[in-house]
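In: mind looking at a prediction? Sequence and model below.
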Amino acid sequence: MPDSSHTEKLNQWIAAGEAARARLAAPGTLSLAEVSALQPQEFFAQIGSGELPCPPFGHLVDFVPLEWSSGYFVFQGTPDTRHYNPLGSVHGGYAATLLDSCMGCAIHTLLQPGQGYTTTDLRVSFVRALRGDVGPVRAEGRIVHLGRSTALAEGRIYDVDDRLYAVGSTTCLILDTPR
């Protein structure tokens, strides 16, 4: 039986996810030129406050941006049976998607207006199976290196009890984007 600190932290995580979800605007997209014209912190703040549309993919997979700062990004999602593979656990693609997203967004927080990025390499190591009864998980990405043409980031997925489910790393190519 979970102790009271587990239950309290779980309730905090659920409330944080619901609050983030409530602030988000309807799913939609911007052009690459519109995104690259914004300062990264401004871009994410406007998504987080509902001033800009939330990316449709986050809505589809059901995860939300929770917090970010320079070189750091956290998404929260709650895997359930919609995400199951034929073996009765959450498909590895769900974890890979969360990791790709948090690590890519961590890189994006440090880009300059007029820059974009694309993932060139994604490595994921699965530590334990995700199941529908795990509850919310967080995917946390951090910059390892940001150069002129490439960036490296690492990420991890963990639950309210800090149990690790997957770790990953990425290399992204830094691109000049059209204005």
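Out: The structure has been received and is ready for your questions. Numbers count the residues shown, from 1 in each chain.
In: can we go C-alpha only for contacts and neighbour counts from here?
Out: OK.
In: quick one: contacts for the closest residue to residue 131 other than its chain neighbours?
Out: Once flanking residues are discounted, residue 131 sits nearest to residue 89: 5.1 Å by CA to CA, 6 or more residues apart in numbering. Contact analysis of residue 89 by CA atoms under 8 Å, 6 or more residues apart in numbering lists 81, 83, 129, 130, 131, 132.
In: ok, second structure coming up, stack it against the first:
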Amino acid sequence: MMAEGLEGNGSVLEQWLAREAEVRANIAGYGVSTMEQMKSRSGFEFLRAIISGELPAAPIAQTLGFLAVDGEPGRIVFQGTPGKEHYNPLGSVHGGYFCTLLDSAVGCAVQSVLPKGVGYTTLEIKVNMIRAMTDKTGPVRAEGKVIQVGSRVGTAEGRIIDANGKLYAHATTTCLIFPLP
């Protein structure tokens, strides 16, 4: 596991914010890792290197303001705080924010169980948005969990919740598994 659970003193919200601050302090900038950096690590080792600041975080994480905060092989958690910069013209958080956050969580859950030299890409994602998010929602977490990963196809499921455990969306994905070039 990358981080300890939410045991101890303080509210869940306080613990979430503290963990986010800890990970943000370690970010090694934003960018794209080289193929050699990807191929030389298992999927979980690669993700752990991003969270620890050894490798740069993905540019989309900077654009949308979210980051991976926890995980273990088969399970990855991303956290972000939706704001007005994520709004659609109707005055709530755009569905693309939900989808991108969930695609990151479920895709990286699949990646977290891949061996060295193996990559993935999303073939399909299905997202159900249960309720709206606004700039008043506060931090949310998208947790992705592997359902099954084989040599060619991987599937995972994910959920977005707030610090009170309220469900905002859920998703499933199918990923193509392939050797990295």
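Out: Everything's here; your move. Quick caveat, the model's predicted, so the values are computed rather than measured.
In: drop the TM-score for these two in here.
Out: After superposition, the two chains reach a TM-score of 0.92 (TM-score structural alignment, normalised by the length of the first structure), with 172 aligned residues with a CA RMSD of 1.1 Å.
In: circling back to that earlier point, which among the contacts of residue 89 of the first structure end up buried?
Out: 83, 130, 131, 132 (16 or more other CA atoms under 10 Å).
In: nearest to residue 58 of the first structure, of those?
Out: residue 83 (13.4 Å; CA to CA).
In: what about the aligned partner of residue 104 of the first structure in the second structure, distance to residue 44 of the second structure?
Out: Using TM-score structural alignment, the partner of residue 104 of the first structure in the second structure is residue 107. Separation of residue 107 of the second structure from residue 44 of the second structure (CA to CA, to the nearest Å): 12 Å.
In: got the buried residues for the longest helix that the first structure contains?
Out: For the first structure, the helix with the greatest residue count under DSSP state H is helix 4-23. Within helix 4-23 of the first structure, the residues that count as buried by 16+ other CA under 10 Å are 10, 13, 14, 17, 20, 21.
In: map the fourth one onto the second structure.
Out: Structural correspondence for residue 17 of the first structure with respect to the second structure (TM-score structural alignment): residue 20.
In: for its match, which non-adjacent residue is spatially closest?
Out: Closest residue to residue 20 of the second structure apart from its sequence neighbours, by CA to CA, 6+ apart: residue 69 at 6.4 Å.
In: now name the helix or strand holding that neighbour.
Out: strand 66-72 (DSSP states H and E).
In: whereabouts in the first structure does that strand align?
Out: So strand 66-72 of the second structure is aligned with residues 63-69, judged by TM-score structural alignment.
In: if we can go back for a sec, just checking, the match of residue 104 of the first structure touches residue 125?
Out: No: contact criterion CA atoms under 8 Å: residue 107 of the second structure and residue 125 do not qualify, at 9.4 Å.
In: what sits in contact with each of the two?
Out: Jointly contacting residue 107 of the second structure and residue 125 under the rule CA under 8 Å, 6+ apart are residue 173.
In: who has more neighbours out of those two?
Out: Using other CA atoms under 10 Å, the more surrounded residue of residue 107 of the second structure and residue 125 is residue 107, with 27 against 18.
In: what's the match for residue 148 of the second structure in the first structure?
Out: Taking TM-score structural alignment, residue 148 of the second structure has residue 145 as its aligned residue in the first structure.
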